[in-house]
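Engineer: the sequence and its predicted three-dimensional model are supplied below.
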Amino acid sequence: MDAASPKRAALASYENAYAVAVQMRRSTGRPHFVLRTNDPLQPFRVTSIGPARCQTLLTLIA
């Protein structure tokens, strides 16, 4: 992560992705996944669909 952008680092953190996944689970009632991507600008992704080929499952919020 770029050291010149602490706000971007906080928003793109695993902790933030986990918090978003919990909020999405509560609001939709559907399980959500926290995935690791190969994108340095978006290293983690929250989705209700399982991991694609180039992503790694980190957490399932069921």
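Structural biologist: Sure thing, it's come through. What you are looking at is a predicted structure, and each value in this text was computed from that prediction instead of being measured.
Engineer: could you use CA atoms for every contact and neighbour count after this?
Structural biologist: Will do.
Engineer: which helix or which strand is home to the residue nearest to the spatial centre of the chain?
Structural biologist: By C-alpha atoms, centre = their mean, the mean C-alpha position of the chain lies nearest to residue 45, the distance being 3.2 Å. According to DSSP states H and E, residue 45 maps onto strand 44-47.
Engineer: try it against this one:
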Amino acid sequence: MTSLSALRNKLCRFEHAYACAVQLRKATGRNQFVVRTGNPLQPFRVSETMPADDEHLLVRVA
């Protein structure tokens, strides 16, 4: 697999996912979850639902 671009590397960081979760919480009023996916192209994601069985909950923004 090729290395990630500098921009993708920045966007794939936990800090970016957390910031997105905080913004979504403010915009929607709903709890947001930051989960680790195990996918190198999307190692973290933000969701309004609990993580799937193959994912790990890192933080809940309530």
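Structural biologist: Sure thing, it's come through. The structure displayed is predicted, hence computed values, not measured ones.
Engineer: fetch the TM-score of the aligned pair.
Structural biologist: Superposed pair, TM-score by TM-score structural alignment, normalised by the length of the first structure: 0.93. Supporting alignment: 61 aligned residues with a C-alpha RMSD of 1.3 Å.
Engineer: what packs against the strand holding residue 45 of the first structure?
Structural biologist: helix 14-28, strand 32-36 (3 or more C-alpha pairs under 8 Å, 6 or more residues apart in numbering; DSSP states H and E).
Engineer: what would the ones you listed look like in a markdown table with distance to residue 57 of the first structure and mean neighbour count?
Structural biologist: As requested, those are exported to a markdown table (distance: least, C-alpha to C-alpha, whole Å; neighbours: other C-alpha atoms under 10 Å):
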| stretch | distance to residue 57 of the first structure | mean neighbour count |
| --- | --- | --- |
| helix 14-28 | 12 | 16 |
| strand 32-36 | 5 | 24 |
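Engineer: any chance of these in CSV with distance to residue 49 of the first structure as columns?
Structural biologist: CSV is the format used below for these (distance: least, C-alpha to C-alpha, whole Å):
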stretch, distance to residue 49 of the first structure
helix 14-28, 12
strand 32-36, 7
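Engineer: nearest to residue 52 of the first structure, out of the ones you listed?
Structural biologist: Closest to residue 52 of the first structure of those, according to C-alpha to C-alpha: strand 32-36, at 9.1 Å.
Engineer: contacts for the closest one, please.
Structural biologist: Outside strand 32-36 of the first structure, the residues that touch it by C-alpha atoms under 8 Å, 6 or more residues apart in numbering are 17-18, 21-22, 24-25, 43-51, 55-62.
Engineer: go again with 7 Å.
Structural biologist: Residues outside strand 32-36 of the first structure that contact it (C-alpha atoms under 7 Å, 6 or more residues apart in numbering) are 17-18, 21, 25, 43-48, 50-51, 55-62.
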